[in-house]
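Visitor: model this:
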Amino acid sequence: MCGIAGLIDYSQQGSHELARTLTRITDALAHRGPDASATWLDREGRVGLGHRRLSIIDLSPAGAQPMHSSSGRYSIVFNGEIYGFLSLRSELEERGSRFRGHSDTEVLLEAIETYGVESALRRCNGMFAFALYDSAARQIIFARDRIGKKPLYIGVSRSAVAFGSELKSIKAHQAFQSAEVDRDALTLFFRHGYVPTPYSIYRGIFKLPHGSWLSLSVDAPPASTSAALAGVKSYWDAFDAAEQGAAQRIESPDEALDELDEALKRAVSERLVSDVPVGALLSSGVDSSLISAVMQEVSTSPVKTYTVRFLEEQYNEADLASAIAKQLGTDHTEITAEPDTALHLVDELPDVYDEPFADPSQIPTLLVSKLARRTVTVALSGDGGDEFFGGYKRYRQMIAFDRLANKTPALALRAAKHAPQWALEFAAAAGRQVRPSSLQDELTGKRLRRLAELLEIQDPDDRYLDFRSLWSDPAGVVIGGVELPTAMTSKRKPACLNAVDRMMYSDMVDYLPDDILVKMDRASMSVGLEMRAPLLDYRFIELAWRAPRSLCFSEAKGKPALRKLLSRRLPEQFISVPKRGFGVPVNAWLRGPLRAWAEEMLSPARLERDGILRAEPIVSRWKAHIAGDRDWGPQLWAVLMFNLWHDRWVRSG
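Guide: Sure thing, here's the model as predicted:
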């Protein structure tokens, strides 16, 4: 695990200046790789590769990067892990390959030598991003893992291409220091709370899509980012995984559970391979409890587990997590998220997430990463259970909304949209006895108007997008912003998917890689902690799409398959407790300890000074939030995170 960076220089600026630039963009990622640093330039002074090392596998110099293939044709900088690489190594040795060390990077290089890039990628199971210089073909090849666990940004200008694990690396290159904020990408940020792939917050810089690879010439620059993106090739497609899963459905629930169990044990075992200590993040949720249980099952010593305690009871899972750890026999540690401690992390967020990012659970994720890093260098998480086994509460809510949309007259919806608030409160109270159980928390008077707006949307996919949106009209917030197409808005979904599967598929290709995995990667790597997610093993995901749908969604409780797997390892009292969510009380914080700070950040004078956001809709929601008329915390948090980022990376630059 590490940080990677590099460049192609088309301006022939000279090797000495190029070396200084390469060192600068590599050192910007020192937090991702605190153990060592190295750079390499080709003889022509055209290509540079940089690496910051977090030593996990093969701690010897033989595992150092940049690394060169045995023939000398290929040079690579690699970020991530190839799981089960020893079997691939044995296969290559049978074909005559010889190895200097025992790192997975060297195995990847020799696989590319033997099979070619795309075939080697298909053979590799892992989380990774890499840049590979092919001196014979005179091109650099970029690739990312199937699910998008490891990041890779690429910047394109007339004089250079620069790439890196994070934007701060590319911004350290002189050709991109004055990169402009992309207002269209910012518009997408205000809808989603993150900038979706392939866009970045800057013009001229893009994210390489997951499950893909791209080659760029070292002799001629791409005409634009769009021209570069046109060359992206896929080696694994979520569409195919979902479609083939439906075509190869496992009919027996018991058979599917047994296969899932074996696949999960294999995935966990492979992720325990490390030359440094390994632990696990444990909440009271099904996902992390299952991962911790399987880790303890396959481990020969007590597993180290970590959790965050919140003083706000509705967010606190530490007591149950502690009881689960005791039941499993893990070596458990917790940290308390005192309000002052958590709030002090806010100032760190622009440096940790050097692109605007507005998922408030970034704070506890950063806290628990700091805690785990005190004693381990690698930790396993439960990421991925919600997107493939119907874990999000919103799936059940949307099914209820779909039913209501089919039953509610259009006249009633229009009336609800325009009714006075007192009338909506009365209607909510009167309907308390007849509302669907899945909407018990939703049909308050404050939310009836929002519900009416949702139910007026006819297309279920569009309704889900609107429900998931922070700002339903983000172009009305960003001056000059236009919404661009994304994986979330794409209608390219397998026709065989049912309503819930369509939502899970959308989250798989958009929310998972661009929110959940970004949150975990940046938080953990900011402290040099490698996170591994067994539930995101692509073989486990493909198996999930093949499983009977009754195992993947239930209106009664989410994640039925994972609950059944956990019941094989823990008593029922640890499984039936409702999940509280890994969040923070952002609504209360903005009315309380963060109010003065937010007041200044959201003031009309501040917003008008920057000239990027329209003040009126933001100030209006801020006033309503402070008055307690409605909870606008998540929407306002997005504005705050952008302004905080803008102060750090644009105004200060």
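Visitor: Please make it C-alpha for all contacts and neighbour counts, starting now.
Guide: Fine.
Visitor: need the contact list for the closest residue to residue 277 other than its chain neighbours.
Guide: Spatial nearest neighbour of residue 277, chain neighbours left out: residue 376 (4.9 Å); criterion: C-alpha to C-alpha, 6 or more residues apart in numbering. Going by C-alpha atoms under 8 Å, 6 or more residues apart in numbering, residue 376 touches 276-279, 529.
Visitor: What's the separation between residue 376 and residue 370?
Guide: As judged by C-alpha to C-alpha, to the nearest Å, residue 376 and residue 370 stand 10 Å apart.
Visitor: if we can go back for a sec, could you identify the buried members of the contacts of residue 376?
Guide: 278-279, 529 (16 or more other C-alpha atoms under 10 Å).
Visitor: coming back round to it: between the contacts of residue 376, which sits nearest residue 545?
Guide: residue 279 (28.6 Å; C-alpha to C-alpha).
Visitor: Make sure the closest one is indeed in a strand.
Guide: Yes - Residue 279: assigned to a strand according to DSSP: H, G, I helix; E, B strand; the rest coil.
Visitor: so residue 111 touches residue 124, yeah?
Guide: No - checked against C-alpha atoms under 8 Å, the pair residue 111 and residue 124 is beyond contact range at 9.1 Å.
Visitor: if you count residues, which helix in this structure comes out on top?
Guide: helix 253-271 (DSSP state H).
Visitor: for comparison, sequence B:
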Amino acid sequence: MCGIAGVWRKRNPIGGGDLTDVGRMMQALAHRGPDDHASWNDSRLALGHRRLSIIDLSTQAREPMLTACGQGVLVYNGEVYNYRALRATLETEGRRFRTVSDAEVVLEALHHWGPDKAIPLFDGMFSLAYFDARATTLWLARDRLGIKPMSVAETPERILFASEDKAILACDDAARAIDAREITLRLAWQSRDSSSSLFEGIERLPPAGLWKITDAGIEKRCFWHVLDVLDAARIAGDTATDAEHMASLEALIEDSVGLHCVADTRLAAACSGGVDSGLVTTLAKRFRPELTAYVVDPRLGHSEAEDAERTARHAGVPLNRVAVDKDRFLELWPRTIWHLESDGWHASHACLLALAEQCRADGIKVLLTGEGADELFGGYDWQEASMRPWRPWSWPQRLFRSKARLARRFERQRHAPFRTSLAGDRGWDRNIVLRALSPELNFLQTKIFDRLEPVASLSDRAFLGCCLQDMYAHLQDLLNRHDRLSMAASVELRVPFLENRLIDFAIHLPRRHKYRHKQGKWLLKKVAEKHIPLQNVNARKNGFQVSNNFTTGTEGLLRAGLLRDVMKWPAASVEDLIGLARRDEPSRLRLVGMELFLRLHADGQTTGQLTEALRAAVRDAR
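Guide: I've put the predicted structure just below:
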């Protein structure tokens, strides 16, 4: 787990300014890799690497890493968990290794097989830059669901790339211009953070992005997409019994957790009171007997600590409670936005940073979490709600409706098939909004729904399609949050549910194995019943709740702020927006969070100054 940076010269050789910029980028990414740093350059390319040492702690595993022949160079951020199996295959084909690191396996696979063959074989989370001197070609790649980040900026003379936007902004010729359209999209609740930057001129590799850079320019493509791998006939033809699927799922999860426990450093689990992290914690104990667990314990409102304690006792894992009160929250909030490079739309963001900082203070470098299970196995209420509009087509309701009317309604509804669709019912105005906001994401829902045509039940198609859509929407926000805030504290966060075989298994499960008897994640919960307390398995899903009181009063920051100028709000409307933020916590988090972002990145204020401004706003509101 690391931070990577690079400069590619389109024409002229690498010069002193380029090397200085790589140094600046590495300094901006110091939090991602405090253990070591190094750089490398040739006539056209300069690379930098900040290292968080987790697998093979020796200096031999330092990056940038070169092949023995010197013709292949790699900087790499992440973990490829099947590296041992890949290494064995490469050794049978004559490759020899100098380290026991996964980075060298990634490099040798890329150099020996080529990126087109090697990268789809990688099972894990990664963003990487690989230079093949034999063809004078630079490759940039990101894992299939975008767990690890990669930002890119192109200028007339150079291509800059790094793990975070702030590294590119540290370069001498980088403009720190804010994209007002992106602000609008986020305020409109679009899922953008993982794949789009708030800074003009900075682009992010999409999930599964595979970019080839040569003298001819950038060739952009993806090596994996759910539309390309989804076999709807496999879902429709599924005849496996509950017991067979339970056995398969349990084996897959156990194997994935075992792979995710490989580390030459201390490892812990983020254990909430829920099913997903509880199951990961319990299974990880088998592979790492010394395992400890952490849970955030807010001093206001609902806390998951008691439920987490129940799971931890059951698993025999000591649990550390990380306390967060309002004063600590206001200290952390601006820092979360600095690292997220966005507005920080959920109050739990600050709590995740508090948890990661406590882990690091305790000497923990790796943290396991249960993220991804809700998207893959159907754990959200909006996925279940997506079935309801399709009930008129179910038996026997369709007997009482005109076939022609149902056909007309179907054609309208398939363009907004899910509960999360913007263009609901037949509102023409909403269709206009849909097209204007984020078409690359919003039109994906219809493509997914149509691809599921072999699934006879329209409500089943809607449920399954909503789960798949969430992989590119809601999950992207969560993965972006987890990477940025864990790495802010130099902690690697791993997500065992997002392993290649588990992804394939989950996207091909019929609805009856995801939602049954009014219960989401039905199959996963059946597996969990064997490992964690039934009280936790059967508890109502709450998500991570943080009291509204943590942010009450901060809305005063919008008065005489920067956001009103960027959005060109009339002065008379600002008080109305402050009133909205006062009444509605989600709006308060979005609006105040974006104000904090602008003050950090457009006005140059420090996180400490913003914490004091937040505290002052709270005092004034009393």
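Visitor: Quick TM-score on the pair, please.
Guide: Superposed pair, TM-score by TM-score structural alignment, normalised by the length of structure 2: 0.86. Supporting alignment: 573 aligned residues with a C-alpha RMSD of 2.9 Å.
Visitor: returning to that earlier point: what would the buried ones among the contacts of residue 376 of structure 1 look like in a markdown table with distance to residue 591 of structure 1?
Guide: Putting these into a markdown table (distance: C-alpha to C-alpha, whole Å) gives the following:
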| residue | distance to residue 591 of structure 1 |
| --- | --- |
| 278 | 39 |
| 279 | 36 |
| 529 | 33 |
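Visitor: Leaving out chain neighbours, which residue sits closest to residue 189 of structure 1?
Guide: Per C-alpha to C-alpha, 6+ apart, closest to residue 189 of structure 1 is residue 195, 4.8 Å.
Visitor: wait, I meant residue 645 of structure 1
Guide: Closest to residue 645 of structure 1 by C-alpha to C-alpha, 6+ apart is residue 350, at 4.9 Å.
Visitor: Using the three-state scheme, assign that neighbour.
Guide: helix.
Visitor: wait, what's in contact with it?
Guide: 356, 641, 644-645, 648-649.
Visitor: Aligned to it, what sits in structure 2?
Guide: By TM-score structural alignment, residue 350 of structure 1 lines up with residue 337 in structure 2.
Visitor: Can you show me the helices along the stretch 51-200 of structure 2?
Guide: 83-92, 102-113, 115-118, 165-169, 180-187 (DSSP state H, counting those that start in this stretch).
Visitor: Ranking those helices by mean neighbour count, which comes first?
Guide: helix 165-169 (a mean of 25; mean count of other C-alpha atoms under 10 Å).
Visitor: Would you pull up how far that one lies from the middle of the chain?
Guide: In terms of C-alpha atoms, centre = their mean, to the nearest Å, the centre of helix 165-169 of structure 2 is found 19 Å from the chain centre.
Visitor: Now do that helix: which range of structure 1 does it align onto?
Guide: Going by TM-score structural alignment, helix 165-169 of structure 2 sits over residues 167-171 in structure 1.
Visitor: ok, now stretch 130-147 of structure 2?
Guide: By TM-score structural alignment, stretch 130-147 of structure 2 lines up with residues 132-149 in structure 1.
Visitor: Show the end-to-end separation of stretch 263-277 of structure 1, please.
Guide: Stretch 263-277 of structure 1 has its terminal residues 23 Å apart, counting by C-alpha to C-alpha.
Visitor: Residue 250 of structure 2 touches residue 527, doesn't it?
Guide: Yes - the criterion here is C-alpha under 8 Å, and residue 250 of structure 2 meets it with residue 527 at 6.2 Å.
Visitor: So which of the two has more stuff around it?
Guide: residue 527 (22 against 17; other C-alpha atoms under 10 Å).
Visitor: what helix or strand does that one sit in?
Guide: Using DSSP states H and E, residue 527 of structure 2 sits within helix 522-528.
Visitor: Need the contact partners of that helix.
Guide: Contacts for helix 522-528 of structure 2 (C-alpha under 8 Å, 6+ apart): 242, 245-246, 249-250, 275, 279, 377, 513-516, 537.
Visitor: In these, find the pair that's most separated.
Guide: In those, the most distant members under the criterion C-alpha to C-alpha are 279 and 516, with 20.1 Å between them.
Visitor: who's more crowded, these two?
Guide: residue 279 (28 against 12).
Visitor: Keep only the contacts of residue 350 of structure 1 that stay in contact in structure 2.
Guide: With both residues aligned by TM-score structural alignment, their matches' C-alpha atoms under 8 Å, the contacts of the contacts of residue 350 of structure 1 that structure 2 also has are 356, 641, 644-645.
Visitor: Take the residues you listed and lay them out in a markdown table including neighbour count.
Guide: Converted to a markdown table, these look like this (neighbours: other C-alpha atoms under 10 Å):
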| residue | neighbour count |
| --- | --- |
| 356 | 25 |
| 641 | 23 |
| 644 | 19 |
| 645 | 21 |
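Visitor: The stretch 151-300 of structure 1: strands as residue ranges?
Guide: Secondary structure of the stretch 151-300 of structure 1 (DSSP state E, counting those that start in this stretch): strands at 153-156, 160-164, 205-207, 212-217, 233-234, 278-281.
Visitor: returning to what we had before: what is the nearest of the contacts of residue 376 of structure 1 to residue 346 of structure 1?
Guide: Nearest member of those to residue 346 of structure 1, counting by C-alpha to C-alpha, is residue 529, at 19.8 Å.
Visitor: Alignment lookup: that closest one to structure 2.
Guide: Per TM-score structural alignment, residue 529 of structure 1 is aligned with residue 491.
Visitor: roughly how far apart are its match and residue 365 of structure 2?
Guide: Relative to residue 365 of structure 2, residue 491 of structure 2 is positioned 5 Å away (C-alpha to C-alpha).
Visitor: Mutual contacts of these two, please.
Guide: By C-alpha under 8 Å, 6+ apart, the residues touching both residue 491 of structure 2 and residue 365 are residue 359.
Visitor: For the stretch 401-550 of structure 2, which segments are assigned as strands?
Guide: 492-494.
Visitor: what about the residue lying closest to residue 443 of structure 2 once chain neighbours are set aside, neighbour count?
Guide: The shortest distance from residue 443 of structure 2 to any residue other than its chain neighbours is 7.7 Å, reached at residue 415 (C-alpha to C-alpha, 6+ apart). By the criterion of other C-alpha under 10 Å, residue 415 of structure 2 has 23 neighbours.
Visitor: now the residue positioned nearest the centre of structure 1, nearest residue through space, not along the chain?
Guide: When structure 1 is reduced to its mean C-alpha position, the closest residue under C-alpha atoms, centre = their mean turns out to be residue 517, at 2.0 Å. Spatial nearest neighbour of residue 517 of structure 1, excluding adjacent residues (C-alpha to C-alpha, 6+ apart): residue 149 at 5.7 Å.
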